[in-house]
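Engineer: Provided below for reference: sequence and predicted model.
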Amino acid sequence: MSPSASAGASCTATYQITSQWSDGFQGDVTVRNTGRAPTNGWTVTWTFANGQKVTQYWNATVTQAGAVVTAKNVAYNGTIATGGSTSFGFLSSWTGANTVPAAVTCSAT
């Protein structure tokens, strides 16, 4: 059984590249509760376009399957008050061009 969204729970995610070097970069994602109720958890997903690979992460559990990256809250930051936010970060390698993903989605439970 998959989790369903709590009544009024919703979120958005904002992705940014905060530092970049010749073969890697640091990214940060802010998760904001845009719903009418606190979140009990959240999942953020995006697809890299140019072969980027997550190598390290903090304040989330991050998995990558091919180009698709999925980040889920950890025990201490799954609950976000209405209007509140939390953030997580990661390091990634890259070759070619390093661009911000076209779409970053967030789902709240």
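Structural biologist: Great, that's in hand. Numbering: from 1, shown residues only.
Engineer: going forward, measure contacts between C-alpha atoms and count neighbours the same way
Structural biologist: OK.
Engineer: Tell me how far Thr55 lies from Trp46.
Structural biologist: 16 Å (Cα to Cα, to the nearest Å).
Engineer: also this one, for the comparison:
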Amino acid sequence: MKASRRLLEPIYRDGYGYKKAGVCLYNIRPSRPHQESLFGRHREEDEALMDAVDQITREHGKSALNLAAAGMPSGRDWTMKRQNRSPRYTTRWDELPIAEV
């Protein structure tokens, strides 16, 4: 979060509309290889992760972090933006292009 703020502050302009976006990070691994514990992660790693989550929650509120599998928080409606959806004319008869002579 600190890095993203540091990078965005110089280009932010007041009065322009901005969209909220999310970032998914997959397969994050330490820079040095290590042997995993037989029973999962190390307790120190769990505590460090929970400390980070607690700090983000304190600074940005309870709705700052959510599990992706949990869906949207209750009370917030979400709909997909369909204006950029690809045409479905390979599967929908009513969307076939019509050639006029």
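Structural biologist: Good, I have the coordinates. All values derive from a computational prediction rather than experimental measurement.
Engineer: TM-score them against each other, please.
Structural biologist: Here the TM-score for the pair of chains, by TM-score structural alignment, normalised by the length of the second structure, is 0.24; 42 aligned residues with a Cα RMSD of 3.9 Å.
Engineer: ok so, going back, quick one: which of Thr55 and Trp46 of the first structure has more around it?
Structural biologist: Trp46 (19 against 12; other Cα atoms under 10 Å).
Engineer: The more buried one: which element?
Structural biologist: strand 42-47 (DSSP states H and E).
Engineer: Repeat that for Thr30 of the first structure.
Structural biologist: strand 24-33.
Engineer: for that strand, packing partners?
Structural biologist: strand 11-21, strand 85-93 (3 or more Cα pairs under 8 Å, 6 or more residues apart in numbering; DSSP states H and E).
Engineer: Going by neighbour count, list what's buried in the next helix or strand after the shortest one.
Structural biologist: Of the helices and strands lying after strand 85-93 of the first structure in sequence (DSSP H and E), the nearest is strand 104-108. Judged by neighbour count (16 or more other Cα atoms under 10 Å), strand 104-108 of the first structure contains these buried residues: 104-108.
Engineer: any idea of the angle strand 104-108 of the first structure forms with strand 42-47?
Structural biologist: 160 degrees (axes from the mean of the first three to the mean of the last three Cα atoms, to 10 degrees).
Engineer: separation between Glu45 of the second structure and Glu59 of the second structure?
Structural biologist: Following Cα to Cα, the distance that separates Glu45 of the second structure from Glu59 of the second structure is 21 Å.
Engineer: no, scratch that, I was asking about Asp46 of the second structure
Structural biologist: 20 Å.
Engineer: Can you mark which positions in the strand holding Thr30 of the first structure are buried?
Structural biologist: In strand 24-33 of the first structure, counting by 16+ other Cα under 10 Å, buried: 24-33.
Engineer: Would you mind listing the residues in contact with the residue lying closest to Leu91 of the first structure once chain neighbours are set aside?
Structural biologist: Closest residue in space to Leu91 of the first structure, ignoring its immediate chain neighbours: Gln26 at 4.5 Å, by Cα to Cα, 6 or more residues apart in numbering. Gln26 of the first structure makes contacts with 17-20, 89-92, as judged by Cα atoms under 8 Å, 6 or more residues apart in numbering.
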